[in-house]
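Asks: Predicted coordinates and the sequence they were generated for:
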Amino acid sequence: MTSNFVQNGEFRAIAAGSFETGIIEAMAEWCDALHGGTSLEDAFAHLAIGFGAEAALLVRTNMTDFRPTRIAVWDRRSASTSSPLTSSFADGCFGRPLARPRPGSIWLASTHEDDAGETPDPALANWQDRRGLTEFAALVLTGGPPVRDHIELHFTNPVPGPVQAAFAAVMPTMARTWASRQVGLVARTALSNRAPRDTGQGKGPVGGSVLGITNPARLSRAEFRVCLLLSRGRSVLGVAEELAVSESTIRSHLRSIYAKTNTSNLAELVFRLLATTQDDDLSDRNCA
């Protein structure tokens, strides 16, 4: 039995034995990356290629507001398409059933039955049409709360039997090794992944620290204090208690801070605030 996958813009068939060997090698690199032995982004790319995906996203979702944060992204055609992979589609596709998924579970869009009476978000279908893709899979690493971590894979063709079998075979190991990953790995990788996208886009401060002496984001005194406390590991509630104000007041400040710093949620803001912090300091914050 063979499985087709795209490499360097061309299709080539590989034997089942070679396919399995590629998955084993990618899994070994993935496990090594989770303990700091190699780059998580590189390991994630090799894993996506091994599965035969056209594009892939490693995502962390805050389960209180369902806002996703990209940890790592790989897209085979990122340099040649006007519609690169930039967004998470899992919640829009699978809806409420994905709110509390089982770690290690596998979700295929083609076999998902919506029994909650929800209308799927058309964003995935629209993007698939632009890219000529037909299948979407979500592989759950952690089910939350407070966060859900999962992998999203996009395919040109229906997922063949060997790939589905590979999903089932490796997901228990992937979920287990993810749970024991190196502290601070998610924060460092997300920071590294954001840096190229921020540079030169002309939307808010892209150089230097948000908390730098020149105050490049033009934060107010109250906003600056909020950012300072967040950079020291405080939660939103912790910041409110420290400043003796309501949590709603802090969230109002945050909306203004997001606009000034070109961030869209709390996770992205914290990553930006930690951008000039030493890696050793990251391990002391809740960014595992």
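Replies: All right, it came through fine. Numbering: from 1, shown residues only.
Asks: going forward, measure contacts and count neighbours with C-alpha atoms only.
Replies: Fine.
Asks: Run through the helices of the chain in chain order.
Replies: 16-34, 40-51, 90-94, 123-131, 161-179, 185-198, 221-231, 236-243, 247-261, 266-273, 279-282 (DSSP state H).
Asks: Measure how the second one sits relative to helix 16-34, angle-wise.
Replies: Following axes from the mean of the first three to the mean of the last three C-alpha atoms, to 10 degrees, one obtains 160 degrees for the angle between helix 40-51 and helix 16-34.
Asks: quick one on the thing from earlier: among the helices of the chain, which is nearest residue 106?
Replies: Nearest of the helices of the chain to residue 106, taken as C-alpha to C-alpha: helix 161-179 at 7.3 Å.
Asks: Residues contacting that closest one, please?
Replies: 3, 16, 20, 23, 27, 31, 34, 51-52, 103-106, 139-142 (C-alpha atoms under 8 Å, 6 or more residues apart in numbering).
Asks: now it: how far from the chain's centre is it?
Replies: Centroid displacement of helix 161-179 relative to its chain, using C-alpha atoms, centre = their mean, to the nearest Å, is 18 Å.
Asks: Kindly report the same for stretch 186-201.
Replies: Chain-centre distance of stretch 186-201: 12 Å, with C-alpha atoms, centre = their mean.
Asks: And the helices of the chain: which comes nearest residue 66?
Replies: That would be helix 90-94 among these, by C-alpha to C-alpha, at 8.0 Å.
Asks: mind listing what's buried in that closest one?
Replies: 90, 91, 92, 93, 94 (16 or more other C-alpha atoms under 10 Å).
Asks: Check which helices and strands it is in contact with.
Replies: Helices and strands touching helix 90-94, as assessed by 3 or more C-alpha pairs under 8 Å, 6 or more residues apart in numbering; DSSP states H and E, comprise helix 123-131.
Asks: The same query, at a cut-off of 6 Å, please.
Replies: If you count contacts as 3 or more C-alpha pairs under 6 Å, 6 or more residues apart in numbering; DSSP states H and E, helix 90-94 packs onto no helix or strand.
Asks: okay, pairing it with this:
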Amino acid sequence: MSIAYRRADAARFDSNSVSRLFEIVAVLSQASQGSVALVEALRRMGNLIGSNVTAICRVDLTASHDVAKVFCHESRRPVSEDAGPFEVSFARGVCGASIDTAKAGTVWRATLADIETRERLASLFRHRRLAETVVIPLQKDNGSGDFLELHFTQPVSATLLEYLEYMGPVLARCWKGRSPGMFSDSMLSRRRKLPPSPVSGAILSMENPCRLSRAEYRVCVLLSRGLNNQAVLEELSITMATLRTHLRNIYAKTDSASQPELIHKLLSTTPRHGLRREGDAYVA
């Protein structure tokens, strides 16, 4: 990971570049005051910057995980069908131990090699064939931080990096001056408009909407019956390492951030049946 400390010189930019810089700043400023929908602002910013995924993430700075409140626009569908939704922030993976002290408006960069130890981030990187991520801290307040996160399928050029270095502090000031509750209202508005998720049906139903493997399916059934991890190990005669692998895959397929969330989904949607025979077609 790296941070770009030098400040770009606006005098070196041509008129087209300056115009684009102003447009990017203007659209975020409009969104921060509610005159443009945040999703539309992110779409336009992504088009101007060239990012495949453009997101603003609210991160709990007191936690160590990457789950966050993420509002994003993705310019094209993920290459891989296994790619899950963008519901994590890359800020902690990119900024590392400096996440609490990173100055608003500074530019932080990372490639897959920098975040590969954070499995969920690396999975998103691979499934979308991303080449580089840029994170710009916008504001920190009351134990949480807001970050602009830009994900690219091509390496970030030196010219684009200069643009971002110049714009970063201005974007941070725009975000700091936003209307109260704007981000939360945008999250709620998008949630109301989202179509039902394929995971919203019974996870263990005949349709197998999450495409669980036989082993993953068995783990889910046992968890839905109230067995703890040790009991699952004994029932399936597997090691803890194998169970962790199954759980990671299940979390990704069911869009769950943790085991408690998974169990909640299982108990909310599980049909009343036992383990299916291995020959059943709906067990992938």
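Replies: Done, it's in. These figures come from a predicted structure and were not determined experimentally.
Asks: Selecting buried members of the contacts of helix 161-179 of structure 1 in ChimeraX, what would you type?
Replies: Command for ChimeraX that selects the buried part of the contacts of helix 161-179 of structure 1, burial taken from 16+ other C-alpha under 10 Å:
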select :3,20,23,27,31,34,51,52,103,104,105,106,139,140,141,142
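Asks: Can you tell me the closest non-neighbouring residue to the residue nearest the centre of structure 1?
Replies: The residue lying closest to the centre of structure 1 (C-alpha atoms, centre = their mean) is residue 59, at 2.2 Å. In space, residue 59 of structure 1 comes closest to residue 70 once its chain neighbours are excluded; the distance is 4.8 Å by C-alpha to C-alpha, 6 or more residues apart in numbering.
Asks: Hmm, the one you found is touching residue 62, no?
Replies: No: with contact defined as C-alpha atoms under 6 Å, residue 70 of structure 1 and residue 62 do not form a contacting pair (11.5 Å).
Asks: so how far is whichever strand or helix holds residue 245 of structure 2 off the chain centroid?
Replies: According to DSSP states H and E, residue 245 of structure 2 maps onto helix 240-254. Centre-to-centre, helix 240-254 of structure 2 and its host chain are 19 Å apart (C-alpha atoms, centre = their mean).
Asks: what's the matching range in structure 1 for it?
Replies: Using TM-score structural alignment, helix 240-254 of structure 2 corresponds to no residues of structure 1.
Asks: Can you mark which positions in that helix are buried?
Replies: Result for helix 240-254 of structure 2 [16+ other C-alpha under 10 Å]: buried residues 243, 246, 247, 248, 250, 251, 252, 253, 254.
Asks: what does stretch 48-57 of structure 2 give?
Replies: Neighbour-count burial for stretch 48-57 of structure 2 [16+ other C-alpha under 10 Å]: 49, 50, 51, 52, 53, 54, 55, 56, 57.
Asks: Could you find which two of those are furthest from each other?
Replies: Maximum pairwise distance in the buried residues of stretch 48-57 of structure 2, criterion C-alpha to C-alpha, is 18.8 Å, between 50 and 57.
Asks: what residue of structure 2 matches up with residue 138 of structure 1?
Replies: By TM-score structural alignment, residue 138 of structure 1 lines up with residue 135.
Asks: Name the nearest residue to that match, ignoring sequence neighbours.
Replies: Nearest to residue 135 of structure 2 is residue 149, by C-alpha to C-alpha, 6+ apart, at 4.6 Å.
Asks: Tell me which residue of structure 1 lines up with the one you found.
Replies: Under TM-score structural alignment, residue 149 of structure 2 pairs with residue 152 in structure 1.
Asks: give the contact list for that match.
Replies: Residues near residue 152 of structure 1 by C-alpha atoms under 6 Å, 6 or more residues apart in numbering: 56, 57, 137, 138.
Asks: That one and residue 39 of structure 1, how far apart?
Replies: 19 Å (C-alpha to C-alpha, to the nearest Å).
Asks: Translate residue 77 of structure 1 into the numbering of structure 2.
Replies: Aligned partner of residue 77 of structure 1 by TM-score structural alignment: residue 76.
Asks: Could you report the neighbour count for that match?
Replies: Other residues near residue 76 of structure 2 come to 9 when the count uses other C-alpha atoms under 10 Å.
Asks: contacting residues around it?
Replies: Applying C-alpha under 6 Å, 6+ apart, no residues qualify as near residue 76 of structure 2.
Asks: now do 8 Å
Replies: residue 52.
Asks: same check, this time on residue 107 of structure 2
Replies: Neighbours of residue 107 of structure 2 in contact, by C-alpha under 8 Å, 6+ apart: 3, 4, 5, 134, 135, 136, 137, 164, 165, 168.
Asks: so how far is residue 154 of structure 2 from the residue nearest to it when sequence neighbours are not counted?
Replies: What sits nearest to residue 107 of structure 2 in space, not counting adjacent residues and going by C-alpha to C-alpha, 6+ apart, is residue 136, at 5.1 Å. As judged by C-alpha to C-alpha, residue 136 of structure 2 and residue 154 of structure 2 stand 18 Å apart.
Asks: cool, residue 141 of structure 2 as well?
Replies: For residue 141 of structure 2 relative to residue 154 of structure 2 (C-alpha to C-alpha), the value is 33 Å.
Asks: same deal with residue 179 of structure 2?
Replies: Residue 179 of structure 2 is 34 Å from residue 154 of structure 2, by C-alpha to C-alpha.
Asks: ok, how many other residues are close to the aligned partner of residue 32 of structure 1 in structure 2?
Replies: Residue 32 of structure 1 maps onto residue 30 in structure 2, with residues paired by TM-score structural alignment. By other C-alpha under 10 Å, 16 other residues sit near residue 30 of structure 2.
Asks: Might you report the residue contacts of residue 30 of structure 2?
Replies: Neighbouring residues of residue 30 of structure 2 by C-alpha under 8 Å, 6+ apart: residue 36.
Asks: just the one 3 residues further on next, same as before
Replies: Contacts were defined as C-alpha under 8 Å, 6+ apart; by that measure residue 33 of structure 2 touches 178, 179, 182.
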